[in-house]
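# Sequence first, predicted coordinates after that:
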Amino acid sequence: MKLYYSPGACSLAPHIVAREAEIALVLEKVDIATKRTECGANFLEINPKGSVPVLELRDGERLTEGPAIVQYLADQKPERGLAPLSGTMARYRLQEWLGFINSDLHKTYSPLFNPVTPEPVRSERKAALLKYYAFLERHLGAQPWLLGDRFSAADAYLFAVTNWAPHVGLDISGLVAIASFQQRVAGRPAVQEALLAEGLLSMSNDAIHK
């Protein structure tokens, strides 16, 4: 399978999940600004929506949208425990967290990466993010992972999105549980492998984007 990704983008989440599941992926980097892949392909022909991640399956079919991709990857290796079994309440809890991260956190960050976003909008978006992180701080202060005592695909997504905070000037340094969570995720061997493969362990701040 092939993952189309951009370093530091939300595509980091499925990259982490694949490595946690020990699923081999071919990586193809995408320049989101020019919509070209590192092999010179027109990315809009691969995904007309123009966004990463895209997972190209072995039969050539393509799957888009991070929450769908991380669940697909997790389901390929159910024994790894990255997603609860389909049809269980625990699986719906996973989807609940993926939905929150996608629709509330991720989309609230998006305007902060646009240099023409007016300052009042930036301030409002940062205030909203701090409210969401206060909720997460309480939750993660009581348990190590979003679903309890086991790392899941939702944790990979939260980690990827929360990494954006310093790059948009969002100060969450006072949130002890969030900081501890980020450190726990970053210390996982599979996560280190993904970060290294994307060049994120030495990447400058301005190279990381949504």
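Yep, that arrived. Residues are numbered from 1 along each chain as shown.
# CA atoms for contacts and neighbours, from now on please.
OK.
# got a list of contacts for the lengthiest helix in the chain?
Looking across the chain with DSSP state H, the single longest helix is helix 119-140. Applying CA atoms under 8 Å, 6 or more residues apart in numbering, the contact partners of helix 119-140 are 104-105, 108-109, 111-112, 146, 170, 172, 175-178, 181.
# Put this next to the previous one:
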Amino acid sequence: MSPILFYGVPSGCSFGSIVALEWFGAPYRLCRVRMPEDVSGAAYSRLNPVAETPTLLTAEGAAISESMAILNHIGARAIDAGLGFAQHTPEFDRLNQMLAFLNTSFFGAFAPLWHALEHGIEGEARQALADYGRAAVAKAHADLERMLGAGPWLLGERRTLADAYFIGIARWTRYHDVIDRGDYPGLQRLYERLEADPGVAFAHAVEAGRPENGSAGFEGEVGLDEAVALLSGSGA
């Protein structure tokens, strides 16, 4: 069977994995997971007991969770497509370094802002979280701006899985008005370049519930119960 990516809505970090699969172009399917309704339910917990998206169900029926692990899984298969690099090369190390920064510092900077929004925090506690989050997001953007070289992509002249992951997180400034990305001109140019990309446009359409004009690899969506039944050893 073709792999199935379980992606979270609204606005999950799984967005980057959808973009990566589109860029790769190999056969894959998608499964929509509503947050928090589906992601904390019994069906999805069979795939991912941590109750987070994304999860990738491989062609062999094995479940892989965590964005960095999923992107590395895709990257190992997409070297010829130019998205990943062979292990034990400097390029592979640079890609992993960038993915690790995005997965920890860049992603994590938004955590206090999401916590305040999703849990209805008010008053002084909300202000404290907002102040902490604003400082963290600003620092993460400043650090990434310094890491960004003169090339058009995060790692230079070649787009990689790091760019796919970046755009899924960078768009969160729409929900949390804590910085002006214009203060980071390199990141602003990268953001605009990615927003104009067909794979990114497709991922936006998927989240909006109107998946159209995907790559030749996209084979459609599958329901949650049907997808979970394909888990190896599920007994279904």
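Arrived safely. It should be emphasised that the depicted structure is a prediction, and the values quoted were computed from it without experimental measurement.
# returning to what we had before: look up the average distance of the very next helix or strand once past the longest helix of structure 1 to its aligned counterpart in structure 2.
Helices and strands here follow DSSP states H and E; after helix 119-140 of structure 1, the next one along the chain is helix 153-162. Mean deviation of helix 153-162 of structure 1 relative to structure 2 after superposition (mean CA distance after the TM-score superposition for structure 1): 0.7 Å.
# Structure 2: matching residues for helix 153-162 of structure 1?
Using TM-score structural alignment, helix 153-162 of structure 1 lines up with residues 161-170 of structure 2.
# what about the helices in structure 2?
Remark: helices assigned in structure 2 by DSSP H are 15-24, 42-45, 67-77, 90-101, 107-109, 111-118, 123-147, 161-170, 185-195, 198-207, 224-228.
# highest average neighbour count across the ones you listed?
When those are scored by mean count of other CA atoms under 10 Å, the highest mean neighbour count falls to helix 15-24 (a mean of 26).
# now that helix against helix 161-170, angle please.
Using axes from the mean of the first three to the mean of the last three CA atoms, to 10 degrees, the direction of helix 15-24 of structure 2 lies 140 degrees away from that of helix 161-170.
# what's helix 15-24 of structure 2 packed up against?
strand 4-9, helix 67-77, helix 161-170, helix 198-207 (3 or more CA pairs under 8 Å, 6 or more residues apart in numbering; DSSP states H and E).
# Of all the ones you listed, which one is nearest Ala59 of structure 2?
Closest to Ala59 of structure 2 of the helices and strands packed on helix 15-24 of structure 2 is strand 4-9 (CA to CA; 7.9 Å).
# Now do the closest one: everything it contacts.
Contact partners of strand 4-9 of structure 2, identified using CA under 8 Å, 6+ apart, comprise 14-15, 17-18, 28-35, 39, 53-59, 207, 227.
# let's see it at 7 Å
Strand 4-9 of structure 2 is contacted by residues 14, 28-35, 53-58, 207 when judged by CA atoms under 7 Å, 6 or more residues apart in numbering.
# which of the residues you listed tops the neighbour count?
The most crowded member of these, judged by other CA atoms under 10 Å, is Leu56 (30 neighbours).
# on that earlier part again, take the contacts of strand 4-9 of structure 2 and keep only those in strands.
Tyr28, Arg29, Leu30, Cys31, Arg32, Val33, Arg34, Thr55, Leu56, Leu57 (DSSP state E).
# Taking those residues together, which two end up most distant?
Farthest pair in those, by CA to CA: Tyr28 and Arg34, 19.7 Å.
# related to what we said a few turns ago, and which of the contacts of strand 4-9 of structure 2 is nearest to Ala76 of structure 2?
Thr58 (13.3 Å).
# In this structure that closest one contacts Pro27, no?
No. Using CA atoms under 7 Å, Thr58 of structure 2 is not in contact with Pro27, being 11.2 Å away.
# anything in contact with each of those two?
Joint contacts of Thr58 of structure 2 and Pro27 (CA under 7 Å, 6+ apart) do not exist.
# Skip the chain neighbours and tell me the closest residue to the aligned partner of Leu187 of structure 2 in structure 1.
Aligning on TM-score structural alignment places Leu187 of structure 2 opposite Ile178 in structure 1. In this structure, Ile178 of structure 1 finds its nearest non-sequential neighbour in Glu137, 5.8 Å apart by CA to CA, 6 or more residues apart in numbering.
# Over to Pro111 of structure 1?
Thr117 (6.3 Å).
# how close does that neighbour sit to Tyr133 of structure 1?
22 Å (CA to CA, to the nearest Å).
# same check, this time on Val52 of structure 1
Val52 of structure 1 is 24 Å from Tyr133 of structure 1, by CA to CA.
# Check Leu94 of structure 1 too.
For Leu94 of structure 1 relative to Tyr133 of structure 1 (CA to CA), the value is 18 Å.
# rewinding a little: tell me which of the contacts of helix 119-140 of structure 1 is nearest to Val191 of structure 1?
Of the contacts of helix 119-140 of structure 1, the one sitting nearest to Val191 of structure 1 (CA to CA) turns out to be Phe181, at 13.0 Å.
# Give me the nearest residue to the closest one, chain neighbours excluded.
Pro144 (6.9 Å).
# Which position in structure 2 pairs with the one you found?
By TM-score structural alignment, Pro144 of structure 1 lines up with Pro152.
# Against Glu192 of structure 2, how distant is its match?
In terms of CA to CA, Pro152 of structure 2 sits 11 Å off from Glu192 of structure 2.
# swap in Glu226 of structure 2?
37 Å.
# Quick check, Ser152 of structure 1 in contact with Pro84.
No. Contact criterion CA under 7 Å: Ser152 of structure 1 and Pro84 do not qualify, at 8.5 Å.
# List the contacts of the closest residue to Pro84 of structure 1 other than its chain neighbours.
Leaving aside its sequence neighbours, Pro84 of structure 1 sits nearest to Arg91 (CA to CA, 6+ apart; 4.9 Å). Counting by CA under 7 Å, 6+ apart, Arg91 of structure 1 makes contact with Ala83, Pro84, Leu85.
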